[in-house]
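Visitor: please work out how this folds:
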Amino acid sequence: MQQTTLGVSLVGCGSAPLSVALSNEDLSQMVDTSDEWIATRTGIRQRHIATAQDSLSSLAAQAGSAALEMSGLTAEAVDLIILATSTPDDLFGSAAQVQAQLGANRAAAFDLTAACSGFVFALVTAAQYLRMGVYQTVLVVGADVLSRWTDWSDRRTCVLFGDGAGAVVLQASDRDRLLGFEMRSDGSMNGCLTLPYQAESSVLVDDKMTQAGTFAPIDMNGKEVYRFAVKRVPEIVEKALYRANLTTQDVDWLLLHQANQRILDAVASRLDIPAERVISNMSRHGNTSAASIPIALDEAVRAGQIKPGDVVASSGFGAGLSWGAAIFEWG
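Guide: Prediction:
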């Protein structure tokens, strides 16, 4: 049987509400910092944190449910769930838990780990299944609970990160609205941003040893990550635009991973995209890793900023180091 190449449409988005907000003033009671210091350097005023009752899978399922509701589809219509996360409830994967909580009984489900690039990488991965006609409907979720792995005594990093989940529903379409993409990785720079496993030797029997340990908190070389982002992100957005046969003049909205307002401003300046066309929810959410792009997308769509037919240039970048861009038309 001959396969037919199809297109991709983004038909719904959603995010999970988190009830607990941790303000800069709250952090100033924990470490030597201030609201002014954090806001002027990062653009962040608060971040949300998961409660003891929240799990990564429950937040992801809430986001997925909201996206399905917007799309007008039921969970039973979903063929595949891709969960982009670096903080699963279970190291064997949490996507199947999301599938069960949604009641998406027909869907296969798997985790994809690419840190802050995870949502873009998952979006591109999902599109390939749809374009080849393997599946008709795919739910892509970006979710992270970084508070689990934040050193709350380290003022360099604890001011940056928050928890969250966002999702989009993709469907096969006779018109392809994923207009272009590009993905890159550079493992030689891995040490700039890590959440490393720290092993300790443990004796099994005689001279036979094994590892026993846990993951250390997030560690980041902020200056190197900033340099990496402001150089590589404009490049990869331009490459994705080239693949889409578009220029920055065709872009209605620039939607970047919400890492730092200074990075957003610098990338927009290098791409010659005016500030009023840059989506930012940095002040309210901080850096939510794989969740940041779909949360910002959901808020912008529901607020009426991003409208059907708008061209969005999105880019994720971070640990790995990895970075990617996807150009898509909403709706």
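
Visitor: rest of the way, CA atoms for contacts and neighbours
Guide: OK.

Visitor: which residues sit in contact with residue 251?
Guide: Taking CA atoms under 8 Å, 6 or more residues apart in numbering, we find residue 251 in contact with 310, 311, 312, 313.

Visitor: following up with a second sequence; could you model it the same way so I can compare the two?
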Amino acid sequence: MTSAEAGAAVICGLGYWLPARVVSNAELCTRLDTSEEWIVRRTGISRRRWVDPGEATSDLAVEAGKAALKSAGGGSVDAVVLATTTPDYRCPATAPEVAARLGLGGVAALDVSAVCSGFLYGLATAAGFIAADVAERVLLIAADAFSTLLNPDDRTTQPLFGDGAGAVVLRRGAVGEAGAIGPLVLGSDGDRSELITVKAGGSRHPMWGLPAGDSRYFQMQGREVYRQSTRRMAEAATDALAAAGWRLDDVDRLIAHQANARISATLVELLGLHRDVVLQNVAEVGNTAAASIPVLLAQAVLDGSLRPGQRVLLTAFGGGLTWGATTLTWPELDIHDA
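Guide: The predicted model follows:
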């Protein structure tokens, strides 16, 4: 069976959701040893959205899922894939609850954990369901509430992350049509897993066996993560372009994981792209982890900076280490502001 006969995964719906609480740099500076100028200079972030107490990843995922299903014209799906590193519970997975709350109870539902690369790994999972004839339509949601993992006294991680969710509906379609996901390039490097961690709570370091301390919180070796992320995203993007038969000057829009403004700027330089090609929202929402790519896609469609027919390059990097990239020609979608 050829790839065309197996069917391509085609984006036919898109939505996003951000929590209501806005956290400004000024608010962070009232309790952290830092300044608004330092945060902006180091990260490019001015504000972010955080969940309120009692608000969870599933709440964000459900709202984004509703928006994507509405964008796709309603109807059901055959599977729900949730990309997240902040599930509601360590057990069970969060995707089945999200499916049930969306009125999709009974369909296949699973979580995918690839940290900030989660949306691209989720695309591969959803595309695999379609290619294997397991599903005709798949709802892929990327949602994270990373604020729940942060040390409240750590000035290096507190300003970086925002919470949010983005979602797409994928249908079976033809290779090469607008919205069809191009060749996916994915990779990992477990030898460097220590660069991005939350150590407490897993089987290696059960919560009951650890003293209170930093192991409960998100930790990152920032300098090496910067070096690895820019290199790995550039390599994956280059490989994805080659696999799709695209040249660099074919790219109309670069949608990269929104880690911080410095990483995005370096990535553009490494790829040799014009700065007008790159789209960003990190200043307003921070690093929304797995959700960053679909949230940016939705906001870019709404503000007109992403239009049907434009050739789009997606790339991301996350803990694990994990990374990935793919291409698509942007389709005509009916989406609504969250």
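
Visitor: TM-score of the superposition?
Guide: The TM-score (TM-score structural alignment, normalised by the length of structure 1) is 0.92; 322 aligned residues with a CA RMSD of 2.1 Å.

Visitor: follow-up on the earlier one: counting only helices, which of the contacts of residue 251 of structure 1 make the cut?
Guide: Among the contacts of residue 251 of structure 1, DSSP state H puts none in helices.

Visitor: make a markdown table from those residues and add distance to residue 8 of structure 1 and neighbour count to it.
Guide: Listed next are the contacts of residue 251 of structure 1 as a markdown table, based on distance: CA to CA, whole Å; neighbours: other CA atoms under 10 Å:
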| residue | distance to residue 8 of structure 1 | neighbour count |
| --- | --- | --- |
| 310 | 15 | 16 |
| 311 | 14 | 22 |
| 312 | 14 | 25 |
| 313 | 16 | 26 |
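
Visitor: so which of those is the closest to residue 86 of structure 1?
Guide: Closest approach between the contacts of residue 251 of structure 1 and residue 86 of structure 1, by CA to CA: residue 313, at 23.5 Å.

Visitor: hang on, isn't that closest one packed against residue 250?
Guide: No - Residue 313 of structure 1 is not in contact with residue 250 according to CA atoms under 8 Å; the separation is 9.6 Å.

Visitor: tally of neighbours for residue 105 of structure 1?
Guide: If you count neighbours by other CA atoms under 10 Å, residue 105 of structure 1 ends up with 14.

Visitor: those strands in the stretch 51-200 of structure 2, which residues are they?
Guide: Here the stretch 51-200 of structure 2 has its strands, by DSSP state E, counting those that start in this stretch, at 79-83, 108-112, 137-144, 164-173, 185-188, 196-197.

Visitor: quick one: the longest one aligns where in structure 1?
Guide: Under TM-score structural alignment, the alignment places strand 164-173 of structure 2 onto residues 164-173 of structure 1.

Visitor: now that stretch on structure 2. Mean distance?
Guide: Taken over the aligned residues, the distance from stretch 164-173 of structure 1 to structure 2 averages 0.6 Å (mean CA distance after the TM-score superposition for structure 1).

Visitor: returning to that earlier point: ranking the strands of the stretch 51-200 of structure 2 by burial, who's on top?
Guide: Most buried of those, by mean neighbour count (mean count of other CA atoms under 10 Å): strand 137-144, with a mean of 32.

Visitor: ok, back up a step: the match of strand 164-173 of structure 2: how far from the chain's middle?
Guide: In terms of CA atoms, centre = their mean, to the nearest Å, the centre of stretch 164-173 of structure 1 is found 12 Å from the chain centre.

Visitor: cool, stretch 32-42 of structure 2 as well?
Guide: 25 Å.

Visitor: ok, stretch 147-156 of structure 2 next?
Guide: With CA atoms, centre = their mean, you get 20 Å for stretch 147-156 of structure 2.

Visitor: gap between the two ends of that stretch?
Guide: One end of stretch 147-156 of structure 2 sits 13 Å from the other (CA to CA, to the nearest Å).

Visitor: could the strands of the stretch 51-200 of structure 2 go into TSV alongside distance to residue 210 of structure 2?
Guide: Below are the strands of the stretch 51-200 of structure 2 laid out as TSV (distance: least, CA to CA, whole Å):
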stretch	distance to residue 210 of structure 2
strand 79-83	28
strand 108-112	26
strand 137-144	25
strand 164-173	30
strand 185-188	28
strand 196-197	15
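
Visitor: right, and these - which one's nearest residue 22 of structure 2?
Guide: strand 164-173 (11.7 Å).
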